[in-house]
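**Student:** pasting a predicted model and its sequence here:
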Amino acid sequence: MRIKEIIVVEGKDDTVAIKRALNADTIETNGSAINMETIEKIKLAQKTRGVIVLTDPDFPGQKIRNTIAEHVPGCKHAFIEKHAAIHKLGKGVGVEHASPEIIREALKSAHMMNEEPVTLISQEDLIIAGLIGGAGAKERRERLGQLLKIGYTNGKQLHKRLSMFQVSKEAFGEAIEKIRKEEHDA
């Protein structure tokens, strides 16, 4: 599998994991203190080939993703679920710990972020769906992130993430229905 876009990752170990999964070029941010020189490289990559941002499913990874989204519009974003990126001995979370299959699936499902968030799903929809507050809300948000391939987010950020990726009411409703069915069958 070959990817046209350049994949933005956090470090060398992530690049090695990407190369194990597929034939692709990477730009490394060298951690969350992403500098303007790296931002300029990402801008050039976006203009010439396109960019997919694939950062660790943790706070520093989200900080890098937000910095890139702020400075380089039009990038695609790929997400790996936290449980799929945990070191087998529990020594950290990161892209470098994900299997080649998980990495390929995340890149295949990369989404374009909308620069001007469009409100399709209301805050009230999130409350009614049991995604904010109450028992099981965190688990439902985790499952929603998996089903919609938008990654996990906390209750405060969920509405923004759904808007940024322009998740339709229909796709949201189907995912919530599937989550409820899974809960009922459990």
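**Tutor:** The structure has been received and is ready for your questions. Residues are numbered from 1 along each chain as shown.
**Student:** C-alpha only now, for contacts and for neighbours.
**Tutor:** Will do.
**Student:** does residue 78 touch residue 111 like I think?
**Tutor:** Yes. Using CA atoms under 8 Å, residue 78 is in contact with residue 111, at 6.5 Å.
**Student:** what residues of the longest helix anywhere in the chain count as buried?
**Tutor:** What stands out as the longest helix in the chain, according to DSSP state H, is helix 169-185. Within helix 169-185, the residues scored as buried using 16 or more other CA atoms under 10 Å are 172, 175, 176, 179.
**Student:** packing partners for that helix?
**Tutor:** helix 137-148 (3 or more CA pairs under 8 Å, 6 or more residues apart in numbering; DSSP states H and E).
**Student:** dropping in the other structure now:
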Amino acid sequence: MRKIKEVIVVEGKDDTTKVKQAVDADTIESNGSAINQEIIERIRHAKEKRGVIIFTDPDAPGERIRTIISDAVPGCKHAFLPKDQARSKFDQGIGIEHASLKAIQEALATVYELTETENNEITKADLLAYGLLGGHHASRRRDKLGERLRIGKTNGKQLLKRLNMFHISQQEFEQTMEMLIQEENDE
């Protein structure tokens, strides 16, 4: 079982149980949207000592928690689980606790660190050129791109920011988009 040095921040106990089945790691539970200053301080301390990976559910509350933590504790790493890999087979719930062990292992193997950069390699023009903004298929394309690159679901503005903050290269971006376009044409 792969050992992870960083402390993984998850939303709740069920997420902790599932993550610990997939990897050897310690977790901090945010208690969902009830995240408070005491939990933020524990996350800040963990980041200083070992580093932190934020691994929240791929839904709106999970993104909100990710943003709260990122704003309060800059420099955390991020792992993303595609929504279709986090869906419950029974009650249609979405969460890390519903994912397969393999999906969790893959998400934690592809971790990004947010860094501000002034040399944005990918531009808004690139997003427009690949139909990721403004078109009737733009949202679906962004979802597929976010899933393929493991950077999460985004709107247009968030996509540009994440592509550059996670240092996705122009080449990786273009190759991924070409594959997605080819798959669309094959459908």
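**Tutor:** Okay, I see it. Predicted model only: the values in this text are computed from it and were never measured.
**Student:** circling back to that earlier point, common neighbours of residue 78 and residue 111 of structure 1, please.
**Tutor:** The contact sets of residue 78 of structure 1 and residue 111 overlap at residue 150 (CA atoms under 8 Å, 6 or more residues apart in numbering).
**Student:** need the contact list for residue 169 of structure 2.
**Tutor:** Residue 169 of structure 2 neighbours (CA under 8 Å, 6+ apart): 121, 122.
**Student:** distance of it relative to residue 78 of structure 2?
**Tutor:** In this view, residue 169 of structure 2 and residue 78 of structure 2 are 18 Å apart by CA to CA, to the nearest Å.
**Student:** ok, residue 33 of structure 2 next?
**Tutor:** For residue 33 of structure 2, the distance to residue 78 of structure 2 - CA to CA - is 18 Å.
**Student:** quick one: which of these two has more around it?
**Tutor:** residue 78 (25 against 12; other CA atoms under 10 Å).
**Student:** measure that one to residue 135 of structure 2 for me?
**Tutor:** As judged by CA to CA, residue 78 of structure 2 and residue 135 of structure 2 stand 29 Å apart.
**Student:** doesn't residue 102 make contact with residue 81 of structure 2?
**Tutor:** No. At 11.0 Å, residue 81 of structure 2 does not count as touching residue 102 under the criterion of CA under 8 Å.
**Student:** what's the helix or strand for residue 151 of structure 2?
**Tutor:** Remark: residue 151 of structure 2 resides in no helix or strand, with elements defined by DSSP states H and E.
**Student:** what's around residue 92 of structure 1, how many residues?
**Tutor:** With other CA under 10 Å as criterion, residue 92 of structure 1 counts 11.
**Student:** surely it meets residue 82?
**Tutor:** No. With contact defined as CA under 8 Å, residue 92 of structure 1 does not reach residue 82; the gap is 10.2 Å.
**Student:** now the residue nearest the centre of structure 1: which helix or strand?
**Tutor:** In structure 1, the centroid-proximal residue (CA atoms, centre = their mean) is residue 79; its distance is 2.9 Å. Counting by DSSP H and E, no helix or strand carries residue 79 of structure 1.
**Student:** contacts only, for it.
**Tutor:** Applying CA under 8 Å, 6+ apart, one finds that residue 79 of structure 1 lies in contact with 54, 55, 57, 106, 107, 110, 149, 150, 151.
**Student:** and with 7 Å instead?
**Tutor:** Counting by CA atoms under 7 Å, 6 or more residues apart in numbering, residue 79 of structure 1 touches 54, 106, 149, 150, 151.
**Student:** now residue 28 of structure 2
**Tutor:** 7, 8, 9, 10.
**Student:** can you pull out the helices in structure 2?
**Tutor:** Here structure 2 has its helices, by DSSP H, at 13-22, 37-49, 60-72, 101-109, 124-129, 138-149, 156-165, 170-186.
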